[in-house]
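Engineer: One predicted model, sequence on top.
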Amino acid sequence: MATWNASQSIFNSMSNIIENPHSKSHPVMASNGESLFIPVTMEVPCDNQGTRMWWAFLASSMVTFFGGLFIILVWRTFKYLWTVCCHCGGKNKDAQKVVNAASSQVTDGDYKQTDDKEETAAPGVVEVGWMTSVKDWAGVMISAQTLTGRVLVVTVFALSIGALMIYFIDSSNPIETCQNFYKDFTLQIDMAFNIFFLLYFGLRFIAANDKLWFWLEVNSVVDFFTVPPVFVSVYLNRSWLGLRFLRALRLIQFSEILQFLNILKTSNSIKLVNLCSIFISTWLTAAGFIHLVENSGDPWRNFENSQDLSYWECVYLLMVTMSTVGYGDVYAKTTLGRLFMVFFILGGLAMFASYVPEIIELIGNRKKYGGSYSAVSGRKHIVVCGHITLESVSNFLKDFLHKDRDDVNVEIVFLHNISPNLELEALFKRHFTQVEFYQGSVLNPHDLARVKIESADACLILANKYCADPDAEDASNIMRVISIKNYHPKIRIITQMLQYHNKAHLLNIPSWNWKEGDDAICLAELKLGFIAQSCLAQGLSTMLANLFSMRSFIKIEEDTWQKYYLEGVSNEMYTEYLSSAFVGLSFPAVCELCFVKLKLLMIAIEFKSEKGESRSRKRIIINPGNHVKIKEGTLGFFIASDAKEVKRAFFYCKACHDDITDPKRIKKCACKRLIYSKMSTRKRLIQACCMGCSEIDCSCMSGTLRSNMGTLEQAFPISPVSVNDFSTSLRGFEDEQPSALSPKKKQRNGGMRQSPNSSPNMMRHDPLLMTGNDQIDNMDSSSVKRYDSTGMFHWCPAKELDKVLLTRSEAAMTVLSGHVVVCIFGDMTSALIGVRNLVMPLRASNFHYHELKHIVFVGSLDYLKREWETLHNFPKVSILPGTPLSRADLRAVNINLCDMCVILSANQNNIDDTSLQDKECILASLNIKSMQFDDSIGLLQANSQGFTPPGMERSSPDNSPVHGVARQASITTGANIPIITELVNDSNVQFLDQDDDDDPDTELYLTQPFACGTAFAVSVLDSLMSATYFNDNILTLIRTLVTGGATPELEALIAEENALRGGYSTPQTLANRDRCRVAQLALYDGPFADLGDGGCYGDLYCKALKTYNMLCFGIYRLRDAHLSTPSQCTKRYVITNPPYEFELVPTDLIFCLMQFDHNASQSRASLSHSSHSSHSSSKKSSSVTSILHTASANRQNRVKARDSRDKQKTNRMGQEKKWYTDETENTYPRNIQIKPMSTHMANQINQYKSTSSLIPPIREVEDEC
């Protein structure tokens, strides 16, 4: 009866459920009066009784897990017992038999001798091998060692994430629902995924070495509680959400998958992904458990305390719980949920407190500049590395991106291992369109790949010029070169080097090739070379430094020295191919045409000596003279203010532009000559190649090109030259085509001498054809070595240090004069500065021996001992041990009679305070300027009477005012001594001159000491990096002008022996002496005196070029020459490339490139007599003031002089065509009369000492300007 009542109550309850379908759960009254809640969904009713089957799903997982665990334990137990109790002895015997059988087979060589027992054991061995191979195959499949394995691992992970997504979708449904497998699409997909997981589980099981530990792995537990319930769902046609959230634990392997795909490579990225994946997987898994128990309720309470929570609400609950915030809007109601939260909050809080800060730290410490460069199509990029600081980068960008260059379509990529500071970062942002920065090291191939070094146009390496250890800095840069060349051998590298001797290490790099554009800019070599050139022509260092630096034009209206100086500063060095209109003309004729017509100053050309376009077969010839004829495709070197101006040399056409007076109107024209110059690149290269062929019908030219070439050669006779290994010296010239000049005229015009045995094509300066006096001067036949093996420098056998040491008394008795005093600070611990680079330009072989200036070093003997190894092969070098701060030492070397005083320091980089780095040089400079001396005129007068003390004889033609003023000048104050001081910190230049008004923030090139050539800083050489990149010939030209003849061949020789090697004089080595040099031309007296007082610079340029083959390129003018009143100031400043109409004054000194003088020795005797006459007449010379008044009176007659010159210029315009194309008919020898010069006037023009000899007249006459 009770049973029937219970059944009736259940039936009534079901009826109520049917009538009220919206009710989620309804109580069913039991017989004892208690209500039982059974959650039922009416969309898919479970069954008529309302029973739940969650236990079946859970039981399938538990049985699988524990059943398998039991089987594994039983198997391992039986295996252990079988091995220990029954099979131990037999196994040992079998092992012993196998060993004995193997040994017997090896010994007897009979592999067929086997026992029966061994044969019976063989099947066992085969069976083990088969199992092992299967196990290995399964291990390879799951370890991602092959492509198939990687695909399998990635697929399993992707399917696990897919199964987790299906769980997220199903979590919106009730925990348990009845579903039809054939109609539920998500269940079908989940079934397919789990079948794949089951197969993968089998592979993992086979590959596992320890089955027990494999069974307890996290991934195995995930499979136990997710795979079997799917099969139960298919069987029962119902679904239980259950523990499917465990699939979230697969996210822990996310970092491994990314490593398999080669996405994660760095330790920080791997660690970051690991932390994030563990945190997220734990978070999602815990949220899934809370979702299960809160929506199901407690089983022991008949699930009556359940609550509706979505999965994402549970995710929110876990996050606020881990973060200890606990808002209370969502919380756990079930006992299981609260118990889980108790334990989870302990681990979750610890994980949140440790993982989250570490994740944030890794993200925060992630390199801001750790990306990769994306190359832009059609745009080149360069990589800049090394010493990357605000100063070095700003100087580099200012010069590289200067507006005077053509459109710079190059992107600059900086690579440095330290992130930039705020100032440097702001600089990068200001140039963001052309500059990018990446953090990394060129020593790391991965970082080189990031900046696309293989596609870069070049790699530039900057050096730290202010480092304490220059050798260590050079070693670092050499290692950078090695790393870059090892990664990409073909990349072009331009690197800065601090020490000259370290350049030799670059030659040890197999892929280093200077012929392909690799260059090393040695700062010590160039710095000391610039200073050495200032010893020969004061102010030249400033002029050359301004030429390769990009400076903007600053216009000043006031008539001050800054106005003229800044006009010259705006000039730079450019290169451009010469127009076809110049083909066949001599170099001086082209220079004159460019200067007068095009307003361009050409100083050198690039000459192709042989066939081909290889860089190694091209030579740079500086002011070669009138025997060089221009070829098609010749590259010219110009000094101009803008790259657009230099285009005139390429566009010039004689037919179209001959009558144009405004050079700005010279642009492209459509005449045949321009069409010829605009031919295809291939044809132009072929023509340039075939210009060196002697046959018109050479095989490398087509018929059309041969006909064009024939026409050209008939119109313009070409005289190709042959150039020696040195880029600026000439050995001989061979005319490949018959010249239009007669042999007699050719001899007159070229000054060539022919011997019966000589070729008619031999050059006039052939060493075999020298005059008798030249041969006496060069007694370098087979017995005497006076030059090094290359013939570039004067050489002498190595001398011991003791033989060149001077005491104060010995120096005073020597009575040094016209010498160079080098004051150097250093000690035993100082880094070597390479004084050899200062001496080599002063010992260049294009000076005659009697023209060499004596060099006296004043400094610490301990330091100079270390430098002496590189100096002992140079003649006329002495050392006075002492200190440059000692006035007694300075007076002993007659510093008041020196041609130049150089102040150097090897201790500059050992001081941290930049303001004190130059303290020694500044103190020495101020010490010399404050010294007072007795009147030296008495010595000069004694010289005229023949009572000159030993060492004071001046029989050299250097006293000629043609190239400079008289040497022996009266100096009574140290302020008039020519000094050049090396500085490290540019701002310290303000301390050198106490009477200037330079602001401390003024740029170095705008300061008075730098403009006057009395200060030089290594920072000005930074511009050479960008200049070399845009035109590698610029560095070759600068090095040629500065070093006196250093070549790659010479550097290789020095790398072998670290010293110059003496060589016997041969015609080839003696020919190397025939190269031009820099000198200064005085206008007060001599053949150019008529132009010195009010003449124009253009007339001087033309006269010097046509008469003496001297190429003028600047003026060294008194600072106060523009003032109408006389001034006692002897300071001078540099004016680069003045315009044609620039007015000259008598005290100007003209920078010029003069030819080597083979006849200098002939005039020594006669000049000695004239020198005595000059000094004897100086007794009656007038004062400086009277001379300046006389010059002022002469200025009153300038109007008449200008009128006469205008008439001459009018007549000259009609003859310009003849100047440029024809040789003069009449020739006669020129005789230059040297007039005496007063010593007071010499004092007025800064006691400038001459650097060269008497100009030999060229035996050809052209119209005067």
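Structural biologist: Perfect, thanks for sending it.
Engineer: contacts and neighbour counts: CA atoms only from here.
Structural biologist: Will do.
Engineer: Just the buried positions in the host helix or strand of residue 837, please.
Structural biologist: Element membership for residue 837 (DSSP states H and E) is helix 836-842. Of the residues in helix 836-842, those with enough neighbours to count as buried (16 or more other C-alpha atoms under 10 Å) are 836, 837, 838, 839, 840, 841, 842.
Engineer: could the residues you listed go into a markdown table alongside distance to residue 815?
Structural biologist: Listed next are the buried residues of helix 836-842 as a markdown table, based on distance: C-alpha to C-alpha, whole Å:
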| residue | distance to residue 815 |
| --- | --- |
| 836 | 25 |
| 837 | 26 |
| 838 | 23 |
| 839 | 21 |
| 840 | 24 |
| 841 | 24 |
| 842 | 21 |
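Engineer: one more structure, for comparison:
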Amino acid sequence: MFLTKQQEASGEPLGKMSCTSEIQAAFILTPFVTFFTGLIILFIFRLIWSIFRKWQTINGTGIILVSLPIPDPSVILVFVLSIGSLIIYFIDSTDPVGRCSSYQDKTIPVDLIFNAFFSFYFGLRFFAADDKIKFWLEMNSIVDIFTIPPTFISYYLKINWLGLRFLRALRLLELPQILQILQVIKTSNSVKFSKVMAIVLSSWFTAAGFIHLVENSGDPWLKGRNSQNISYFESIYLVVATTSTAGFGDVVAKTFLGQTFIMFFILGSLILSANYVPEMVELLANTRNYTRSYGVVKGKKYIVVCGNITVDSVTAFLRNFLHHKSGEINTDIVFLGESPPSLELEKIFKCNLAYTSFICGSALKWEDLRRVAVESAEACLIIANPLCSDSHAEDTSNILRVLCIKNYYPKTRVIIQILQSHNKVYLPKIPSWNWSTGDNIICFAELKLGFIAQGCLVPGLCTFLTSLFIEQDKKIIPKQPWEKHFLNGLKNKVLTQHLSDDFAGMSFPEVSRLCFVKMNLMLIAIEHKSKHTDESKHEFRNHIVACVFGDTHSALMGLQNFVMPLRASNYTRRELKDIVFIGSLDYMQREWRFLQNFPQIYVMPGSALYIEDLHVANIEYCSMCAILSPPSKPSHSQTLVDTETIMATLNIRSLRIGSCAHTTSERVATDLNENYGKTKYRRIPILTELKNPSNIHFIEQLGGLEGSLKETNLHLSTSFSTGTVFSGNFLDSLLATAFYNYHILELLQMLVTGGICSQLEQHLDKDKLSELPESCTTFFSGRSRCKLGLLSLDQTILSDIKPRETFGQLFCGTLDNLGILCVGLYRLIEEEERNPENKRGVCQFVITRPANEFKLLPTDLVFCAIPFSTACYKKDSSSSSAPYEITNIMPVTSETNMEISCTPTWSQDLNLGNILLIILPARSNAYHHSTQVITPDPLTMW
């Protein structure tokens, strides 16, 4: 009654009264005293507890404290009540700060109930905390300590004051957690956005509350003489203007505490802006650009690319994909990446904005597959990461992507890259996998090691085969004649066409000669429906040395893919070359279970980095030394991934071997040396694999070839032109090739793997290879297929071909008389002939599909596809060495019972429906002839 009468006498509103400085001090100092007193008590308790634990350890007894989990509903309830208490603060802040609210104000009991619950909840959290001091210093604990004790003061004095209640705004920092519990937000971008908004709003409301308090109260030491009346809204306005560093000057801080706070707040705002404003802009941009759905346009073709979406993989894919349809791109490319693109990757997409799109999502989620409309796509391509540290995990994740895509829409055409060959077996087991509709597998290990294996049989074959499947658009001005010939060989294209009616009944040599002479096309293989049925310590010489780097923990590279092409069935036992692996015994023991069924395989513990180990393997008598890149390891520098192979190459090239210690692969070169009257050192033939093609300059320097083709591009380097280096990076282009023309991919697989059938792969794990079923027709009847060889123009059956002044004459003569298909040349570099002091040995380079009028030299070696029963050397030849044989060209038996054969037997006739594989020379006029034999479709040009 006295308080009411006093308010009526002073003219103040009912429930409001003036707050003296003593009351305000009580509300301000109580939280600080509580905080520091509690902190001191906790430190003392921890000290006592540490002493007690030492005593407890001595006596062998103890007490176990159990932390009680806090349920989610209580977290949500506390957040809601905190927001309610903050709203009550906003309402009370409309009154001057110098006034107190009595219990006649209806908001006071509500706020008291809220704070009572906060006290109870604080006690539960304190009891459940393992580290009491850490809990005491947490943000939420500080908020409770500075807002709950004033509640008890207000209950004791029967009045309430604003005080530090604005700190309840810091509870907004829990907004993202609450939204996630309620499942309002589910994506990572929305979580990030909610965190940024929570930080900004809580900072504004808290800073505005402090400005509102000190500006209305004034500096304590001046007893409020410099105070000013400012509303909470004006305080927010001042804070927002300060955050933007604009500061219009209409609302300013006048107290010393307010001005000091503004200075520090500006610094904090700058830090806050630098950290979160760009992130907000990026989130908004990503939300707008990368979370949308792809708009399917009727009649517009597109493909979906997912998996390893990086700068390198996207650049390689676009470069090779766009070359297929240069000037007339009518297929969109939709990249489905699991994380937003980097700035460099985003730049690539913007440069190709006309036909590329990026959508953030995962191929493992149906909703993301629905956003990119996989069911309407022409194909879905899955890119693997060949430099990953765990290739098995990479293959497994990509196989799961295939499974998810096939489950979502079984008819989707899938082309997948696989790193390890033994993981291929899982894909055909997917019920909706269909080879006939274009589903395909590109195995890195199988193709890469197959290429190197073929290069071990014939020098330069890796370069020859690779040049058929790459396309260079970089302008290079050759300085030497040999450089011109090599670069012209890189301009050939491979395409496939259905056999015309005019070819029906003709033999393969007749059609091949007709295409070569009349149309300037080289027919190298045909695909036809199969007529087969279900009825149907050593003294190493002329061997192959494979240098392997790995240890007990290294991922397996799959050496069986290296051995299988060298042990193909169309080689007799006498033709097989010994294969010697030099490497860690621990690693080779893990690979041995895949190699134990092959004949003439030897493992020598050691390292290619030691000369002694190389001499033990008789490397000076080997026909080829293959240096295989080690399994991928995490590395900060791409240059360092090829350290072992580069050092091994340096080690082997440092060996100087006299010309007397020559092998079959060097016999022709040695004869040439004698013809020129020179005494040369023979260089050991090396085939080096590089994971990073840009490291080619190290190989160029080691071989002394850096003065010729000075290019960091692997395929334009001198080492590549001479067939001494190989990199599997070009296999990235096979995704585009398989999409446009899967027949070419089948041809490549046949060339480098020997056409290994699936039945043979399954039986390689058994103890006896002889237990193969009779149904494995590829194994039993495919032995008579042709082989590729490297023959000289003298001392071989090619010496009987007359005339042979040009490549066209040689091609027609060998095809007509011998049934042999000539596809390329291996020629000496002219500088070698004019420089007898050169110690590098004989250097040769590859010429892919020379022109018809190309002049031959006596020293040229010829890449030939040789029928199985043809003897390559004359019977009266003094040399007893085996011919230069390499790849086993073997039919590839697929689920559709289709085969690809290179240079079929002489009597084999062509039928309607056969598909021809042709090498098309650069700038060929074949399409301008008035003929009905072949009508190429631009879609199949490569």
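Structural biologist: That came in fine, so what should we check first? Only a predicted model underlies this, so the values are computations on that prediction, with no experimental measurement involved.
Engineer: related to what we said a few turns ago, which strands and helices sit next to the helix holding residue 837 of structure 1?
Structural biologist: Where contact means 3 or more C-alpha pairs under 8 Å, 6 or more residues apart in numbering; DSSP states H and E, helix 836-842 of structure 1 is packed against helix 523-536, helix 1032-1043.
Engineer: so which of those helices is the most packed in?
Structural biologist: Among these, helix 523-536 has the highest mean neighbour count (mean count of other C-alpha atoms under 10 Å), at a mean of 25.
Engineer: corresponding residues in structure 1 for the longest helix anywhere in structure 2?
Structural biologist: In structure 2, with assignment by DSSP state H, the single longest helix is helix 21-59. Counting by TM-score structural alignment, helix 21-59 of structure 2 falls onto no part of structure 1.
Engineer: Would you map the strands across the stretch 101-250 of structure 2?
Structural biologist: 159-160 (DSSP state E, counting those that start in this stretch).
Engineer: Ok, the stretch 101-250 of structure 1 next?
Structural biologist: Per DSSP E, counting those that start in this stretch, the stretch 101-250 of structure 1 carries strands over the ranges 176-178, 238-240.
Engineer: Show me what the first one is packed up against.
Structural biologist: What that stands for is strand 176-178 of structure 1. The contact analysis (3+ C-alpha pairs under 8 Å, 6+ apart) places strand 176-178 of structure 1 against strand 238-240.
Engineer: What about residue 305 of structure 2, how many residues nearby?
Structural biologist: By the measure other C-alpha atoms under 10 Å, the count of residues near residue 305 of structure 2 is 25.
Engineer: Sorry, wrong one. I was asking about residue 183 of structure 2.
Structural biologist: Residue 183 of structure 2 has 9 nearby residues by other C-alpha under 10 Å.
Engineer: the helices in the stretch 401-550 of structure 2, which residues?
Structural biologist: Ranges of helices in the stretch 401-550 of structure 2, per DSSP state H, counting those that start in this stretch, are 444-457, 461-468, 481-489, 508-519.
Engineer: In JSON lines, list these along with distance to residue 265 of structure 2.
Structural biologist: JSON lines is the format used below for these (distance: least, C-alpha to C-alpha, whole Å):
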{"stretch": "helix 444-457", "distance to residue 265 of structure 2": "57"}
{"stretch": "helix 461-468", "distance to residue 265 of structure 2": "64"}
{"stretch": "helix 481-489", "distance to residue 265 of structure 2": "66"}
{"stretch": "helix 508-519", "distance to residue 265 of structure 2": "80"}
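Engineer: With respect to residue 781 of structure 2, which of those helices lies nearest?
Structural biologist: helix 508-519 (19.3 Å; C-alpha to C-alpha).
Engineer: Trace the closest one over to structure 1 and give me the residue numbers.
Structural biologist: Aligning helix 508-519 of structure 2 against structure 1 (TM-score structural alignment) gives residues 587-598.
Engineer: tell me the contacts of the most centrally placed residue in structure 1?
Structural biologist: Nearest to the geometric centre of structure 1 sits residue 460, at 1.0 Å (C-alpha atoms, centre = their mean). Neighbour list for residue 460 of structure 1: 382, 383, 384, 385, 493, 494, 495, 1025 [criterion: C-alpha atoms under 8 Å, 6 or more residues apart in numbering].
Engineer: What is the nearest of those residues to residue 501 of structure 1?
Structural biologist: residue 495 (14.6 Å).
Engineer: Can you tell me what the closest one aligns to in structure 2?
Structural biologist: Match for residue 495 of structure 1 (TM-score structural alignment): residue 416.
Engineer: Hmm, residue 444 and that match touching each other?
Structural biologist: No - Residue 416 of structure 2 is beyond contact range of residue 444, at 10.6 Å (criterion: C-alpha atoms under 8 Å).
Engineer: Quick check: buried residues in the longest helix of structure 2?
Structural biologist: Under the neighbour-count criterion of 16+ other C-alpha under 10 Å, helix 21-59 of structure 2 has 23, 24, 27, 28, 30, 31, 35, 39, 42 buried.
Engineer: helices or strands up against that helix?
Structural biologist: Of the remaining helices and strands, those touching helix 21-59 of structure 2 by 3+ C-alpha pairs under 8 Å, 6+ apart are helix 132-136, helix 139-147, helix 149-157.
Engineer: Of those helices, which is nearest residue 190 of structure 2?
Structural biologist: helix 139-147 (23.5 Å).
Engineer: Does anything pack onto that closest one? Which helices or strands?
Structural biologist: With contacts defined as 3+ C-alpha pairs under 8 Å, 6+ apart, helix 139-147 of structure 2 has these neighbours: helix 21-59, helix 107-128.
Engineer: coming back round to it: and among the helices and strands packed on helix 21-59 of structure 2, the most buried is which?
Structural biologist: Mean neighbour count (mean count of other C-alpha under 10 Å) peaks for helix 139-147 among those, with a mean of 20.
Engineer: That one vs helix 107-128, what angle?
Structural biologist: Angle of helix 139-147 of structure 2 versus helix 107-128, following axes from the mean of the first three to the mean of the last three C-alpha atoms, to 10 degrees, is 140 degrees.
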